[in-house]
Every structure is written in structure tokens, then in C-alpha cells.
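Asks: Turn this into a model:
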Amino acid sequence: MKLELDPDRLFPVDPATRDVARGLYAEVATLPILSPHGHVDPAILLHNVPFLDSAELLIRYDHYVTRLMHAAGVPLTDLGIADSLSPAPIASPREAWRTFCAHWHLYAGTASGYWLQHEFSVLFGIDRHPDASNADALFDLIQTALATEAFRPRALFTQFGIEVLATTDDPMDDLAVHRALVADASFTGRVVPTFRPDAYLNPAASGFADGVARLAEWNGTAPGSYRGYIEALAGRRRYFVDHGAVSADHGVLQPLAVDMPASEAAALFERARGGALSDVEAQAFAGHMLLEMARMSVDDGLVMTVHPGVFRNHNTDTFRRFGPDMGHDIPVTTTYVDPLRPLLEKFGNLPDFHLVLFAVDETAYSREIAPLAGFYPSVYVGAPWWFLDAPDAVLRFRAAVTETAGFYRGSGFIDDTRAFLSIPARHEMARRLDAAFLARLVREGRIDRPTAERIIVDLVDTLPRKVFKL
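Replies: This is a model prediction of the structure:
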């Protein structure tokens, strides 16, 4: 089966509207990529060594890819993922690639399938859909490409047109890789860290007590000192700012902010260190710390992004055997208006405080997030994320938020990916969908063409620079 990329992919079917979309897309097709939230390992850019193979690059660490094959009954060990509780051998990279190719049909109509087709065609020149009969030939073709200088990480960074790439980092990371990249005159890209403190704020998180102890040791204070704990978090945030960070990211189950006296928080903190909190108390303390993180963002200027609404590691056995990020993180219903009111009462009207609210529960866009962003100067609507970063969901997002909050209360596109090769495909998809949405408004007489041309440039370039203080 021939693999071809339609030059009008994702554009409206109506010829006249499609023509407007083509013109709008042309305005932004070659603009640089701004990626202010993602999970690419910065070490690949520092060391700049060749990628190992197609399975390691396109399958092993992409839970979008592994989850559908697991759902079809493919053991994760057949994809080259080790089972920590079993000595059974795992598939070789070539064997894992064969399994993927034999199941390629599973990805038809999915966002993963769309991105992968783009990668296959644009990056590797592949003109046939993968299947069991051509798996070995495609593996060898990709392997040959990966051995060339053009496919080294730095060369791809330049080829992709990436201007800014943000990583996601533990608060106690020494950020040595980021320092080395800044000091390396041969690398001219901008790679910035992101402060991700979840495990240090939530008493229910694995390793909370150990994290608190590490903070205390770094700060030179007693592990049981709540004041020292707060000082240490603020100090580590300053350390990140000094190393180029622009945001602090919070992955919480629910976006809950709790305002409580410092004395009450200190008492909960002391009991949290010993694992003595009830579920309700742990939730309250984590909510208090989300409010504290907002206060610190007001002080140090880090953009506060909140990625809530995901039940992480839903299947206990899979988590025990294979670890996190194996495709069994599942969306849950999420609410924002009441839970975040204490935070917004304190900081919502401060224009220099930027709070970007993401959702995996798309019912929240029109019901809660867009109305909040349509009033509070601090609040911005986070781009469609995770299960919602697919073509139809992106268009639903635009329809859900625009009539309430307009185009200028959004974050700009966020690729949120570990899959480095998919970054240009994801941004290209977003730009085409924005062009399609705006073209419909032009054809319906709701906005004129010059306004649409300005908006699409702002969505791609101006807004992410503003919202993430780039």
C-alpha cells in the first residue's frame, strides 16, 4: 500500500474554504518551533550520538504507540520492554519493529498514526505503509539513515527549526546538562529546564519523605522544619531560574488549592514525613502546596502550568513489572472553578502571574477553563493535551473556547512529547488545524481574511512567547 501525504491534509473538504486554509497555513508553515513544555532528554543534544534503532526511537518510549498494541494483546516484552519481575527474554529491536509493522493498521485514524506517517514520509522518504512483508526492509532503511550525520540530534534540532525546547526536570537536578549546552559554543539552540516538583509536594507520592530530606540537606536545615522546606523549594526554583527556566509544571490528579495557616500546614508536614496522614489530610496538604507554588510564581516569575486529571499507572501489575509511562494513564473528570478559587482569589488578578490550565477532560473547556480565562488576567487556556492532541479534538477545543475566551487567552501549541522525531509533525498538525478553523470563520463571514492572517501568526508565535515569557 502506497504511503502518500496529501498536501491538503486536515484542511476543509469544501474547495473554497480549503483554498483559504492553504493561504493561512502558508503564513506560518516555516515559522520556528517554540516548544515550552515537553519531555525530551536534553542529554541527547549534549552528547549528540546517533539514535540506536527504529524500535528504540519510535516505539520503546512512546506510550501512544505501545498502548494500542498492548490493547490488541501484544505483550510489552514483545516491544523490547523488560519485565522487572521475570527473567524472560525481551524482543530484539528488529523483532519489536516487526511486531509494530504487523500491527500498523491499528493506528489508522489516530493522532499517533498521523504523526508517524509524517515522520516516515518526510524524514525517511518511506513511500509504503509498514506491514509484515516490508518490516525488515524498513528497519534497514531507517537504520542506514540514523547512521548519517543528518540524523544526529543536533542536526535534527536545526532541521526541525526548533528555537526553544523546554525539558521537564526534578527540582534537585543539578542541571549540569543544561549548563553544558549553554557553555557549548557549537550548539546554538535554546534548551531550558522546567521545575517539576510533584513528588516533593504530595505526601501520597512515592519517595516524598526522601525528597523532603534531600531538600533539607541542600538547604542546610532540619528535615522536620516546615519553614526550611518552604525556603528550600523557593531556593531550588531560583536555581532553575538562574539556569534559564521559564515555568514550573504541576501534574496533579485534581487542581485543588487549599488556603491554610502556616501552623496547620507545619503540623501536617511533620506527620506527612512519617507517612501518618489520612488520604483527606494528604490531599489538603498537597492543595496547600499548590497554593504555595502559585505564591512563589508571583515572587520569582516562573509561569505556573497545571496538568491535572490523569489517573497515573492505572494497572498495578503493569506498573510493578514495567514501570510508569506504559500507556495506562487514564483521564478522569476534572473541575477547576471551586477547587482553584482560593488561588485565584489571591493571585488571579495579578497580570504578571501566568497560570496555564490544561485539561484531559474536554468537557471542562467550555464549562470552566474558558470562562476563567475570559475573566482572570492571570489565566490562560492550555492547548489540547495528551488524549486531546488529535485532529478532531483540537478542532473541538477551538470551538469550545473561542466564543468565550477568544483566541488570545490560549497558551499556543504544546507538543508535550518524549518522541523527539514527532515534534515537527505535531506542530505542523496544529498549524494546519488552526488554518482550517480560521478558514471556516472567514468563509462564514465571522472574521475577515486579514484578521485571520494576524491571528494564525499570533497563535503560532506571538502567544507562546508572551504566555511563557520567552
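Asks: Every contact and neighbour count from this point should use C-alpha atoms.
Replies: OK.
Asks: ok, for residue 135, nearest residue in space, not its chain neighbours?
Replies: Leaving aside its chain neighbours, residue 135 sits nearest to residue 98 (5.3 Å; criterion: Cα to Cα, 6 or more residues apart in numbering).
Asks: The one helix or strand that neighbour maps to: what's the following helix or strand?
Replies: In this assignment (DSSP states H and E), residue 98 forms part of helix 93-102. For helix 93-102, the succeeding helix or strand toward the C-terminus, using DSSP H and E, is helix 111-118.
Asks: helices and strands around whichever helix or strand comes after that next one, which ones?
Replies: Next helix or strand after helix 111-118 toward the C-terminus (DSSP H and E): helix 124. In terms of contacts (3 or more Cα pairs under 8 Å, 6 or more residues apart in numbering; DSSP states H and E), helix 124 is packed against helix 135-146.
Asks: List the buried residues of the helix or strand just after the helix it packs on.
Replies: Along the chain past helix 135-146, the next helix or strand (assigned with DSSP H and E) turns out to be helix 153-160. Neighbour-count burial for helix 153-160 flags 153-154, 156-157, 160 (criterion: 16 or more other Cα atoms under 10 Å).
Asks: what's the answer for stretch 396-404, then?
Replies: By neighbour count with 16+ other Cα under 10 Å, stretch 396-404 contains the buried residues 396-398, 400-402, 404.
Asks: The structure of the following sequence is requested for comparison with the preceding one:
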Amino acid sequence: MSKTDHLHADRLLPSADPALSVARELYEAVKDLPIISPHGHTLPQWFAENEPFSDPAALFLTPDHYVLRMLRSRAISYDALGVPRKDNGEVAEGREAWRLFAANFHLFAATPSKLWVDHSLQWCFGINESLNAENADAIYDTIDARLADDDMRPLALLDKANVEAIATTEFALDELPYHQIMADNGLIGRVRTTYRPDDVTDPDAPGFAANIERLGELTGQDVANWEGLIEAHRHRRAFFRTMGAVATDHGVPTANTVDLALGEKQTLLNHALSGQLDAAGAELFRAQMLTEMAGLSAEDGMVMQIHAGSRRNTDPLLMNERGPNLGADIPTQSNFVTGLQPLLARFGNAEGLRVILFTLDETTYARELAPMAGYWPSLMIGPPWWFHDSPQGIRRYLDGVVESAGFYNLAGFNDDTRALLSIPARHDVWRREVCRFLAEFVAEHRLSKQSAAEIAAHLSYQAAKDAYRL
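Replies: Have a look, this model is predicted:
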């Protein structure tokens, strides 16, 4: 493979004129726009302490569950990949893990992970060849030597990528010590937290009853009482806003909501705290909590993100050995029309409410999400997420939603990543695919070039700022 073929300047753009020339022009105008990253899972410790990354594997491999799950699917041990264990047992060191990653990099052909890694190697380290067993050590040494430089520290990488704003995501009980450090250093605003209360809204969360008790301690509220529980959330949300939070996030298995009477809600809470909820009861509790969170968002203006449709941590061995978020999550079907109806009936017309919907069930794009966002002023459609944050996934998404929802009911792009260097890579893929989509419309005389340029800039930058009220 030649270096020209490796990362072609026209990658992902249309293959021929007239659309190719239009896409090139559109892309040239948006490729260097600042990045708005309003939802993600990078570690706040990186930005608070601004220390160098320890080695190339810590930068590219161990934080990236997209990479890990593919290697796991080929029976490659997480021990051999250097993924830490709960018992602090021995795992491979960085170079050894990197060699294994490189030797198996061919597994990622045609996946977005290959695009992201190739882009990151070129963008950050000037490496213009794809990783393999033969060049593994040379590439490792090139990266490792550069990691000691000040321009490779986390805050400098944000500068290099032109990241204007980035949000991390923390649970309700997190006391945000790293954001406190960032506040002292004047970084809040560029870096923000996000309120994710799953630890105290999902009865299936580990240690749920103890979590609720801790929520009461942090807020001084009687959380054994339903109204006290909601008041405790109100207090925690206010605290998170002091650390820049403009949004909440809810990782739920379904989009189900309910609107129960106070007595029924109290009974649910009583059963949850005593460990008496069955699976149906736990789902009912989560459904009611989504409605409650919508009410609080209508009140305080925090943008509500609903990430529905994942069955998480499906491998109990992996969960017991190493914990969550390591690749064993699987998409499930979702029903947004029926599921969200109680929430929308109660709060859908509230002036202050904004809900951004994310799905792993692509069949809902045209059937549910686009018509819903095309009517309800409180709803917007989040970008293709997780398994569908990919060139083909973006194409299916735009094809599915634009005709019913238009471009301006879309929330732009957020990279939702744990791997810092993949942020500019992911945004670049989004911008190329947006330009490709719009160029085809121009070539077919369905959009003017001027309109396409305005929409490309909106979806690449302004849409996320508007959606998240930044």
C-alpha cells in the first residue's frame, strides 16, 4: 500500500464528479472548524493533572472498548492486552500489548476503528503507514518518544485538535474533585461535567440502596421519601452546574416512561430500597425516573440526553474480572413512540425542556425518531451512536432522518469516546460524510451549493452548540 492510498485526501467523499468536486469544496470549508464535544467519557483527571500519557498502549488500546471487543472476539485475552484487573493481577506491559494489537490490526479492515487509529497516527505523530507486526516496534518507539513532549499533554492535545468545548460524564455521587481542580485553574467552560444519575435511578445498579443513602448524605434530604429523593436530585444537579454541566445523561435499556401517582411512586421506592423489586418493577422505577428527570430539566434548563437500547455488561466473567465498559454491551430493540408517550404527555410542551434521543436500533430512525423530532419542539435527534458511529452508520442515519426531521432538528455530532485522540478523527469522519451527503443533493439539483455550505457548517459545528445551549 502506498502512502497516498493509506489515507487518501478524498476518503469517504463521492467517487466521481460532479458530486466529488462539490464535496471537496464543502469539506475544505468545514474541516478546520472548532470541535464541540458535548458528550463523552474522557477522564477528567487527564485535564486536571495534565500529565503525559504513560505509553502508546495507554493512549490507543486500553481505553478504547471498540478496539478491545474486536480483539476479544478473536479469543485474545484482555490480560495479554494489558487491561487492568480488579484483583490487580499481572497483565501485559505496554509494548507487549502493543505488539499484539499491531499483529492483529488487520482485523479492523473496513471498521471505523481503523479509520480513527490511522487518522490519529498521522494527525498526531506524522505516521503515514498502517500498523502491522513488522512496524509495531518502530511505531511504538516513535509515539513513546513524543509522549514526553509538552505538546503531547492532554490540554495541548485539545489545543492541537481545536477543541472549543468538551464534556466529561460523571455519576450523581461523584464529588467532582478533578473538576474542582479545573475550576481553580480556570478550565471550567472549556471542560464541563455531565450529570449521569444512573447510579441512583436504576435499581439494578450495584449497591443501589447504599447509593441512595449516600445521595441523602450528600444533599441533606430524606431520600426514603419520594419527594425528598427528587429534591436530592435537584441539589446534585445544581452542584454539577457549578462545574459547567449543561446536560444530563441517562443510559437506559429502554425508552419506557410512566407517570404514576405519588403513592405508587413511594411504593416503588420502598420496594427498591428493600431489594424487593422484580425485573418488571425495576423497569417501572427507571421509567418513572426518566419522567422525573424530564420534569427537572424543564425546570432548570439542563439538556436531557437519553441513550436507550443497550444491554450492558453481558459477559459476567469480564464484569467480575475487570468491570464495566470494556466491550460486552449489545444493542437491543427500542420503542420510542410508546415508551416516551407518558413523558411527552406530561412535559413535551414545556418551554424549558430539550431532550436529545440516541438509539442503537436503526429501524427507529425513519419510523419513530424523525417523525417525533419533526413534531415535538422538545425533541432533537442525537447523532449516530456507538455501533453506528461509522461511515455507513452516518449514511444510514442521514438517509433515515433528514426527509422527516430536516437538518435543524439534528443535534450535530458528539464523539462519545473514551479515547482522547479519536476525537478529531471521529469529527473528521462526520464532516466528510455530511459533505458527501450534501454534495449528492447539490449534484442532483435538490440543494443549492450555498445552502449546502450553510448546512455543512451548521452540522459540523453550530448544531451541537445550539443543541446543548453552549
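Asks: quick one: TM-score?
Replies: Overlay of the two chains. TM-score (TM-score structural alignment, normalised by the length of structure 1): 0.97; 468 aligned residues with a Cα RMSD of 1.4 Å.
Asks: one step back: my read: the residue nearest to residue 135 of structure 1 touches residue 132, true?
Replies: Yes: using Cα atoms under 8 Å, residue 98 of structure 1 is in contact with residue 132, at 6.3 Å.
Asks: Compare those two and say which is more crowded by neighbours.
Replies: Taking neighbours as other Cα atoms under 10 Å, residue 98 of structure 1 and residue 132 compare with residue 98 leading, 25 against 14.
Asks: now the strands for the stretch 151-300 of structure 2?
Replies: Secondary structure of the stretch 151-300 of structure 2 (DSSP state E, counting those that start in this stretch): strands located at 163-167, 170-171, 191-192, 195-196, 247-252.
Asks: could you dump those to CSV with distance to residue 53 of structure 2 and mean neighbour count?
Replies: As requested, the strands of the stretch 151-300 of structure 2 are exported to CSV (distance: least, Cα to Cα, whole Å; neighbours: other Cα atoms under 10 Å):
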stretch, distance to residue 53 of structure 2, mean neighbour count
strand 163-167, 19, 21
strand 170-171, 22, 19
strand 191-192, 19, 25
strand 195-196, 27, 26
strand 247-252, 28, 23
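Asks: Figure out which of those strands is closest to residue 462 of structure 2.
Replies: strand 163-167 (11.6 Å; Cα to Cα).
Asks: Just give me the mean distance for the closest one relative to structure 1.
Replies: Superposed on structure 1, strand 163-167 of structure 2 shows a mean distance to its aligned partners of 0.5 Å (mean Cα distance after the TM-score superposition for structure 1).
Asks: what packs against that strand?
Replies: Using 3+ Cα pairs under 8 Å, 6+ apart: strand 163-167 of structure 2 touches strand 35-37, strand 191-192.
Asks: May I see the strands of the stretch 151-300 of structure 2 arranged in a markdown table, with distance to residue 340 of structure 2 as well?
Replies: Converted to a markdown table, the strands of the stretch 151-300 of structure 2 look like this (distance: least, Cα to Cα, whole Å):
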| stretch | distance to residue 340 of structure 2 |
| --- | --- |
| strand 163-167 | 26 |
| strand 170-171 | 23 |
| strand 191-192 | 28 |
| strand 195-196 | 19 |
| strand 247-252 | 13 |
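Asks: So which of those strands is nearest residue 80 of structure 2?
Replies: Among the strands of the stretch 151-300 of structure 2, strand 170-171 comes nearest to residue 80 of structure 2, with 29.2 Å by Cα to Cα.
Asks: Run through who's touching the closest one.
Replies: 176, 193-199 (Cα atoms under 8 Å, 6 or more residues apart in numbering).
Asks: Output the residue interval of structure 2 matched by stretch 357-370 of structure 1.
Replies: On structure 2, the counterpart of stretch 357-370 of structure 1 by TM-score structural alignment is residues 357-370.
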